[in-house]
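>>> return atomic coordinates for the entry below.
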Amino acid sequence: MTFKRGRGRKRYEGLELPSEELQPNEEQKTPLEGMITAVERHPRKVNRYQVYINEALAFTVHEDVLVEYRLFRGQSIDAATALAIQADVKRHAAWSDALAYIGRRPRALREVKLYLKRKGHGESDCEAAVRRLEEQGYANDAQFASQMAEHRMLEQRKGRRWVQQELQQKGVKRDVIQEALTQVTPEEEQEAARQLAERRWQSMSGAPQDKRRKLAAFLMRRGYTASMVNGILRELMANEPADESEEMWEPEEDMSLD
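Presented below is the predicted three-dimensional model:
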C-alpha cells in the first residue's frame, strides 16, 4: 500500500486516514497494514496517542489500547489487528463518554445507555459500557433508586407516587423501585408533607376554603396520596376560626402529576 501527501498531511492512496479517534458511526474502512513508524502523544487530548503506520497517521488511541496491542515503533500491524484496534477504539470511546456522563451526577443504567445511543455509539458498545459500569461499581440501580427516593422525599418533599413515577421513567425495575421506597417510612413522608403544607399555607392568601383547595391540588401534584393530603388539611383547618369551617373537601386520588 502506498501513501502520498494531500492537503498538508499524508494519506494512503484511495484511503483517507482519520486524524482523530474513529467516530461511533463511522463506516468501517479498509484495515491498515504495515510497520508502526512513530507513536506520538496527542497534543490536546490527555492519555491519547497518535499511531503512524508507514509514516502516515493511522489511529488515535487511548493509552490502554496502546499498551494492550503493544503499539510501539517497529511493531508490524496486520489487517486482523487493525480491525481489532478499530473496534476497541469505539468501545473505549463509549466507555469514556459513559464515565463522563455519570461523573456529573448519579444516573440509572438505562439513562446511561440512552445517552450513549444519542451520542451515536453502537448498540454493542453501549451495552458493554453499561455492563462495565455495573460490574466495576460505578453505577448501580438499587443504590441510585434508594438515594433518589431519600433525596426527593425528605429534602425536596416529593410524595411516594412522584418518586415511583420518576424512577419508572428512568428505566429502573419495579421491584428495585419498591425496595427503594421502603427506605423512607410513611411517617417520615407525612412529616415532610406536613412541613411543606404548613409553609405553603402561611404564604397563601384568601378564604380558608379556597386556600384548602389550592393546597390540596398542590400536594397531590407533588405525589402525595389523597388520604395523606386530607389528613394534613384537617390539621390545618382545625386552627382556623370555627365559623369558617365547612364540610371537608376530599381530593381526588387520580389527580395527575405535573
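>>> every contact and neighbour count from this point should use C-alpha atoms.
OK.
>>> start to end distance for stretch 107-124?
20 Å (Cα to Cα, to the nearest Å).
>>> report the buried residues of it.
Arg107, Ala108, Leu109, Arg110, Glu111, Val112, Lys113, Tyr115, Leu116, Lys117, His121, Gly122 (16 or more other Cα atoms under 10 Å).
>>> show residues contacting it.
Stretch 107-124 is contacted by residues 24-25, 90, 94, 97-98, 101-102, 126-127, 130, 134, 139-141, 144-145, 170-172 when judged by Cα atoms under 8 Å, 6 or more residues apart in numbering.
>>> for it, the distance to its chain's centre please.
Centroid separation for stretch 107-124 versus its chain: 8 Å, with Cα atoms, centre = their mean, to the nearest Å.
>>> please apply the same query to stretch 49-69.
The answer for stretch 49-69 is 30 Å, by Cα atoms, centre = their mean.
>>> quick one on the thing from earlier: just the buried residues of stretch 107-124 now: which is nearest His151?
When these are compared for distance to His151 (Cα to Cα), Arg107 wins out at 13.9 Å.
>>> I'd guess the closest one is in a helix, am I close?
No - with DSSP: H, G, I helix; E, B strand; the rest coil as the criterion, Arg107 is located in coil rather than a helix.
>>> let me see the ranges of the helices in the stretch 51-200 of the chain.
63-68, 79-104, 109-118, 123-135, 141-150, 160-169, 174-181, 186-203 (DSSP state H, counting those that start in this stretch).
>>> this one next, for a side-by-side:
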Amino acid sequence: MNSFQEVTMPTITKISAQKRKGRYNLFLDDEFAFGIDEGVLVQYALAKGQELTSAQVAEIQEQNNFRHAYNIAVNYLAHQLRTRHEIWTKLEDEEVPPAYIKQVAAELTSQGYLDDTAYRDSFVRTQMLTTENGPTVIQRKLRDKGISPDLASIDAITDIYPEDEQRQTLAKLIAKQRSHYRTSSAREQERKVRQHLYAKGFSGDLISQAIAYADFTPDAEEEADALATQAEKYWRRYASKGLAYQKRKTKTMLYQKGFDLDAVSNWIADKEASEE
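Here you go, the predicted structure:
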C-alpha cells in the first residue's frame, strides 16, 4: 500500500466569454472558479486541459484582482487627466483593497499616466484659456483635487500663468464688470469691481494696478445719468413714508452708493421743486 495519496491538480475544463467585453469565466474540474480578465488569460496562456497548481491559481487570482483595479483606473483616466488623489478615491469607492490601489498607482506612474506635476501644468493652462480665474482660485481648485501644497503653490501657478497674462484677464474682467454696473456711481463701480476681482483670485497688487490703469475717474455726464437712475428708484421706494423721510432716506442711500453729497442734494431739490 502506498504511504501517500497521489496529489491531483485542478484542471481547466472550460473557458467561456462573459457578456462584458474582455471578461471570461474560468472553470476548474467542471466547476466555476472565478471570472478572469482577458489580459490575465493571455498573460498566463490559459487553455482548456491545462493543469494548475494551487500556487498558480493563487497567483492568477492575485493578478486578476490587480488587473480589475487597473482597468477601473484606466477607464476613469480615459475621459480626462486625473490626479493621484482622484484615482485613489475612485478605487476606494469601488472597494478595491489598499494593496491593489498602491500597485495600480505605481504602475500608472511608471507608464506616465499618473503625474501630478503634468496634471497641474495642464490644469492651470486650461484655466487660463477657458476661465477668468486668478491664481488663488486655481490654487484652491488644485488642492480640492488632491494636488500637494508644494505643487499647488502660488509661485508654481504664476510660473505658468505670468503677470502679463493675468493683466490681460483683469482688463477683460474690468470692462465686463463696468458695463454690468454702468448705472452705479464711479466710486461704487470701482468698489464692486475690486471686490469681484478679489473673488476671482487675483492679488491685491495686480488688482490695484489694473484698476488704476482702467481709470475710474467719474465722467460728469455718466455720473449724472447714473445718479438720476438710482435716485428715481429710491425716491419711488420711499414715497409712501412722508416727504421728510423720503428725502432723508434717498439722500442716505445715494451717498452710501458713492454719489457726491452736493449732487444728491441738488437732485432732491430739483425733484421736490418739480413735484410742487
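>>> circling back to that earlier point, go through the helices of the stretch 51-200 of the first structure and name the closest to Asn47 of the first structure.
Closest to Asn47 of the first structure of the helices of the stretch 51-200 of the first structure, according to Cα to Cα: helix 63-68, at 5.5 Å.
>>> now the closest one: which residue numbers in the second structure?
Structural correspondence for helix 63-68 of the first structure: residues 38-43 of the second structure, per TM-score structural alignment.
>>> so how much does that stretch differ from the first structure once superposed?
Taken over the aligned residues, the distance from stretch 38-43 of the second structure to the first structure averages 1.4 Å (mean Cα distance after the TM-score superposition for the first structure).
>>> quick one: buried residues of that stretch?
Val40, Leu41.
>>> identify each buried residue in stretch 18-35 of the second structure, please.
Result for stretch 18-35 of the second structure [16+ other Cα under 10 Å]: buried residues Arg23, Tyr24, Leu26, Phe27, Leu28, Gly35.
>>> which of the residues you listed fall in strands?
Arg23, Tyr24, Leu26, Phe27, Leu28, Gly35 (DSSP state E).
>>> the first one maps to what in the first structure?
So the one you mean is Arg23 of the second structure. Match for Arg23 of the second structure (TM-score structural alignment): Arg48.
>>> report the separation between that match and Glu40 of the first structure.
Distance from Arg48 of the first structure to Glu40 of the first structure, by Cα to Cα: 9 Å.
>>> Ile53 of the first structure and Asn47 of the first structure, how far apart?
In terms of Cα to Cα, Ile53 of the first structure sits 20 Å off from Asn47 of the first structure.
>>> hang on, the earlier thing: widest-spaced pair of the buried residues of stretch 18-35 of the second structure?
Arg23 and Leu28 (16.5 Å).
>>> check the burial of the counterpart of Arg191 of the second structure in the first structure by counting its neighbours.
Using TM-score structural alignment, the partner of Arg191 of the second structure in the first structure is Arg213. Arg213 of the first structure has 15 neighbouring residues, counting by other Cα atoms under 10 Å.
>>> check for me that Arg213 of the first structure belongs to a helix.
Yes - counting by three-state DSSP, Arg213 of the first structure is part of a helix.
>>> next up, the contacts around it.
Contacts of Arg213 of the first structure (Cα under 8 Å, 6+ apart): Trp249.
>>> now do Ile72 of the second structure
Leu91.
>>> leaving out chain neighbours, which residue sits closest to Arg91 of the first structure?
In this structure, Arg91 of the first structure finds its nearest non-sequential neighbour in Asp125, 5.2 Å apart by Cα to Cα, 6 or more residues apart in numbering.
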